[in-house]
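Colleague: sequence plus predicted model, see below.
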Amino acid sequence: MARWKAVDFILGEVKSIDVRERSLHELLLSMADTAFQGRALGEAYKILLDMFSDPDTTIFLGLAGSMSTAGMWRIIKWLVENRYVDVLVSTGANISEDIVEAMGFKYYKTYPTVDDSKLLELKYDRFYDTVVNELEYRQMENLIGEFIETLPKDSVYSSAEFLYLFGKYLNEKGIDSIVSAAYRAGVPVFSPALVDSGYGIAALLKYRKGHRIVLDMVKDFAQLVEIGLRSEKLSAIYIGGGVPKDYVNLVTVANTLIAEYEKGVHDYYKPLEYVVQFTTDAPQWGGLSGATLEEAVSWGKVSPRAKKKVVYVDATIALPLVAHGIASSGVKRVKPKDLKWVFNEVVK
């Protein structure tokens, strides 16, 4: 057995951070030479800078949870508008609950120990330490319902097509949300569990009155996979995990299976080359949200040589720091991808 040497496990020096005036960009870079999750955040930030500087990669952003109620939606909108991402895959919550604030309503701070029975009486819905007036929330759902009524009955859409048309509708109304920003930027927004949100409530109420639309989730997945097939390289940023993370991961799996079943090519992989995840989930429970990026290598989802990092941190901490670091760095996205072809069937 070969004897270990220090060179086999020492990655470099830990460098103490001195307190001085500096940009967030500079601070995040210096954190990469510290330890624990501070180092992880700094290393993830450096990977993002490399990701943005690669002209050949298509960048997917997987957005889980209910970040919009926590004041994070304008950061996502900024990333979309400045084309740091090419594709957004989101929960329905994030791309509906931002509209509440975009309509002029508010979320309010509260105590996590507030009496929820009293909130029920007063019609306030709680998200841990945040509340929203339910009647104002319903106005957001009503707005979605009004949009659905503009669509032909029994029309069929992928979620990306539906949200493109909704983004156009909101943009024309002057409601500046994530999907309206994505419409302007030509960024496809996919939401594989769209009805698990205010969209589902709005669609159901119209459905019961005979105004039926169909979301074709196989078409949705086919469009997402086609983006992967047409891309030279693939990258991902995951905020949380859940369905958005797996939906993006499955693009890589589908590429492998299409090569095998349709072309007879075996052992073909087009995995993620850069990937960063911000999560509070742990791997030992077996769920996808906490699954490590090393585990994803076994599926062919992440390259064994990928630049990858998981940061175990609340996204409400990581997102503002990283976004402001990018803004202060002057780093721009190199060659964002033109994916407007996804909307060819619905563009008029």
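Modeller: In hand now; what should we look at? Numbering: from 1, shown residues only.

Colleague: can we go C-alpha only for contacts and neighbour counts from here?
Modeller: Will do.

Colleague: C-terminal to the lengthiest helix in the chain, what's the next element?
Modeller: Under DSSP state H, the helix in the chain containing the largest number of residues is helix 242-263. For helix 242-263, the following helix or strand on the C-terminal side (DSSP states H and E) is strand 272-279.

Colleague: may I see the buried residues of the following helix or strand past that following strand?
Modeller: Moving toward the C-terminus from strand 272-279, the next helix or strand (DSSP H and E) is helix 293-299. For helix 293-299, burial by neighbour count (16 or more other Cα atoms under 10 Å) applies to 293-294, 296-297.

Colleague: which helices and strands does helix 293-299 pack with?
Modeller: Counting contacts by 3 or more Cα pairs under 8 Å, 6 or more residues apart in numbering; DSSP states H and E, helix 293-299 packs against strand 302-312.

Colleague: got a list of contacts for the strand it packs on?
Modeller: Defining contact as Cα atoms under 8 Å, 6 or more residues apart in numbering, one finds that strand 302-312 is touched by 37, 40-41, 43-44, 47, 270-281, 292-294, 296-297.

Colleague: what do you get if the cut-off is 7 Å, keeping everything else the same?
Modeller: For strand 302-312, contacts defined as Cα atoms under 7 Å, 6 or more residues apart in numbering pick out 37, 40-41, 44, 47, 271-280, 293, 296-297.

Colleague: do stretch 72-86 as well
Modeller: Contacts of stretch 72-86 (Cα under 7 Å, 6+ apart): 52, 58-61, 67, 98, 178, 181-182, 185, 187, 316, 323, 333, 336-337.

Colleague: how about stretch 46-63: buried residues?
Modeller: Neighbour-count burial for stretch 46-63 flags 46-48, 51-54, 56-63 (criterion: 16+ other Cα under 10 Å).

Colleague: and the comparison structure, right after this:
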Amino acid sequence: MRTLIVTTTPNTKAAILNSPVEHIDITSFDARPIIDSMRKMSFTSRDLARATDIYNMMLEDKKCSIILTLAGSTSAAGCMQVYVELVKRGMVDAIVATGASIVDMDFFEALGYRHYQGSQFVNDMDLRDLYIDRIYDTYIDEEELQACDHTIKEIADSLPARPYSSREFIYEMGRWLKANSKKKDSLIETCFDHDVPIFCPAFTDSSAGFGLVVHQVENAKAKKPYMTLDAIADFRELTDIKVAAGTTGLLMVGGGVPKNFVQDTVVCAEILGHENVEMHKYAVQITVADSRDGACSSSTLKEACSWGKVDMAYEQMVFAEATSVIPLLASDAYHRGLWKDRSPRKFGKLFD
């Protein structure tokens, strides 16, 4: 017997956008008993427990600098505050992310806008008519997103016309938020305050791209110079961090460009002539990608070892949807408190 799912869509935007996504607070619950129990289980539970153990090893290792990579939509789905807390507590020293994670999700909410709980069982043409964008079961007001694009343009307009790495431009976004944010505690502003650099090597593959295109088109029409983004500078600067850090650990949420970008710094450092460059000593990746198609986003950490990027001693793949496991891993690490003895790296100061 088949069950017929009948869905109806309210006919006003306000009726649909009425249940904001609430971001989980890892300090409000202690996941240590859950992780301790999972360590005695099998399958993904034991993988998560081992991944959490490896992350705690990164925090305990005084020589280890930790790089967080973000891909996918976990920030829109309720994990934004997880990443903010990791930065505030000195549990992350640099971030490599997709443009969507930083602009469409974090910067967007810093402007006072929200993401909303919705449904994947909906007529998307109805949503389009109402200017509502859908990420699975999460909704975004397209008009607010375009206001976000316009703000990115305003920031670009205010800067001297020259090439910028994504880290430089995001730093300027943080400076702008210090004076203008509607919601404090955004990831961008928190990283600005703690000298934790954020890199978005595919920055324009996000809502930011629209604002930057308008900036360039308007300036070109007025025969004025305009700012550009320098992806090569991104690669060079992140490699500078790898060289300065020495021992490194990776906490990777999803795959995509951020994952490969941060792993490639080891090879880049070698090509630049640096001797005895350490592979990333520790690595955890949380992903739902299948490894059988040979895609980089789904390549295992063991595969990365063959390229000279990741050591095999302390690595763990966790095949799970990240919003269901990253809060547990982060809460466990927060409550075990190994971060309390870490010294802040303040890698942002490398580029002063």
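Modeller: On my side now, so go ahead. Remember, predicted model here, so these are calculated numbers, not experimental data.

Colleague: show me what contacts the residue positioned nearest the centre of structure 2?
Modeller: Taking Cα atoms, centre = their mean, the centroid of structure 2 lies closest to Leu70, which sits 2.8 Å from it. Going by Cα under 7 Å, 6+ apart, Leu70 of structure 2 touches 96-98, 101, 252-254, 258.

Colleague: hang on, Ser235 of structure 1 packs against Pro55?
Modeller: No: the criterion here is Cα atoms under 7 Å, and Ser235 of structure 1 misses it with Pro55 at 11.6 Å.

Colleague: identify the residue nearest Phe343 of structure 1 in space, chain neighbours excluded?
Modeller: Glu161 (5.9 Å; Cα to Cα, 6 or more residues apart in numbering).

Colleague: just give me the match in structure 2 for that neighbour.
Modeller: Aligned by TM-score structural alignment, Glu161 of structure 1 pairs with Glu168 of structure 2.

Colleague: what is the burial count for that match?
Modeller: Glu168 of structure 2 has 20 neighbouring residues, counting by other Cα atoms under 10 Å.

Colleague: from Thr69 of structure 2, how far out is it?
Modeller: Glu168 of structure 2 sits at a distance of 18 Å from Thr69 of structure 2 (criterion: Cα to Cα, to the nearest Å).

Colleague: and for Met58 of structure 2?
Modeller: The value you get for Met58 of structure 2 to Thr69 of structure 2, if Cα to Cα is used, is 15 Å.

Colleague: same thing with Glu275 of structure 2?
Modeller: Glu275 of structure 2 is 26 Å from Thr69 of structure 2, by Cα to Cα.

Colleague: how about Met41 of structure 2?
Modeller: Using Cα to Cα, which is the criterion applied here, Met41 of structure 2 is 27 Å from Thr69 of structure 2.

Colleague: do the same with Glu60 of structure 2
Modeller: When Cα to Cα is the yardstick, Glu60 of structure 2 and Thr69 of structure 2 sit 20 Å from each other.

Colleague: repeat that for Phe199 of structure 2.
Modeller: 9 Å.

Colleague: who touches both of these two?
Modeller: Counting by Cα under 7 Å, 6+ apart, the contacts common to Phe199 of structure 2 and Thr69 are 95-97.

Colleague: between those, which is nearest Val262 of structure 2?
Modeller: Nearest to Val262 of structure 2 among these: Val96, at 7.2 Å, using Cα to Cα.

Colleague: what count of nearby residues applies to the residue mapped onto that closest one from structure 1?
Modeller: The equivalent of Val96 of structure 2 in structure 1 is Val89 (alignment by TM-score structural alignment). By the criterion of other Cα under 10 Å, Val89 of structure 1 has 25 neighbours.

Colleague: my guess is Val89 of structure 1 meets Ala64, correct?
Modeller: No: contact status for Val89 of structure 1 versus Ala64: not in contact, 8.5 Å apart, counting by Cα under 7 Å.

Colleague: quickly list what's touching both of those two.
Modeller: By Cα under 7 Å, 6+ apart, Val89 of structure 1 and Ala64 have these common neighbours: Pro244.

Colleague: which residues touch Glu321 of structure 2?
Modeller: Applying Cα under 7 Å, 6+ apart to Glu321 of structure 2 gives the contacts 287-288.

Colleague: what about it, distance to Ser73 of structure 2?
Modeller: Using Cα to Cα, Glu321 of structure 2 is found at 11 Å from Ser73 of structure 2.

Colleague: then Gly308 of structure 2?
Modeller: From Gly308 of structure 2 to Ser73 of structure 2 the distance is 29 Å (Cα to Cα).

Colleague: more neighbours, those two?
Modeller: Neighbours per residue (other Cα under 10 Å) separate Gly308 of structure 2 from Ser73, with Ser73 holding more: 22 against 17.

Colleague: so what does that one match up with in structure 1?
Modeller: Mapped onto structure 1 by TM-score structural alignment, Ser73 of structure 2 lines up with Ser66.

Colleague: what about its match, is that helix, strand or coil?
Modeller: Going by DSSP: H, G, I helix; E, B strand; the rest coil, the secondary structure assigned to Ser66 of structure 1 is coil.

Colleague: how near is it to Trp299 of structure 1?
Modeller: Distance from Ser66 of structure 1 to Trp299 of structure 1, by Cα to Cα: 28 Å.

Colleague: neighbours of Ile140 of structure 2, just the number please.
Modeller: Other residues close to Ile140 of structure 2 by other Cα under 10 Å number 24.

Colleague: wasn't it part of a strand?
Modeller: Yes: assessed with three-state DSSP, Ile140 of structure 2 lies in a strand.

Colleague: which residues do Ser235 and Pro55 of structure 1 both contact?
Modeller: Among the neighbours of Ser235 of structure 1, none is also in contact with Pro55 (Cα under 7 Å, 6+ apart).

Colleague: can I assume Gly249 of structure 2 sits in a strand?
Modeller: Yes: the assignment for Gly249 of structure 2, made by three-state DSSP, places it in a strand.

Colleague: any idea how far Val276 of structure 1 is from the aligned residue in structure 1 for it?
Modeller: Gly249 of structure 2 maps onto Ser235 in structure 1, with residues paired by TM-score structural alignment. According to Cα to Cα, Ser235 of structure 1 stands 9 Å off from Val276 of structure 1.

Colleague: one step back: among the contacts of Leu70 of structure 2, which recur in structure 1?
Modeller: On the basis of both residues aligned by TM-score structural alignment, their matches' Cα atoms under 7 Å, what survives of the contacts of Leu70 of structure 2 in structure 1 is 96-98, 252-254, 258.

Colleague: and which of those is nearest Pro225 of structure 2?
Modeller: Thr98 (26.9 Å).
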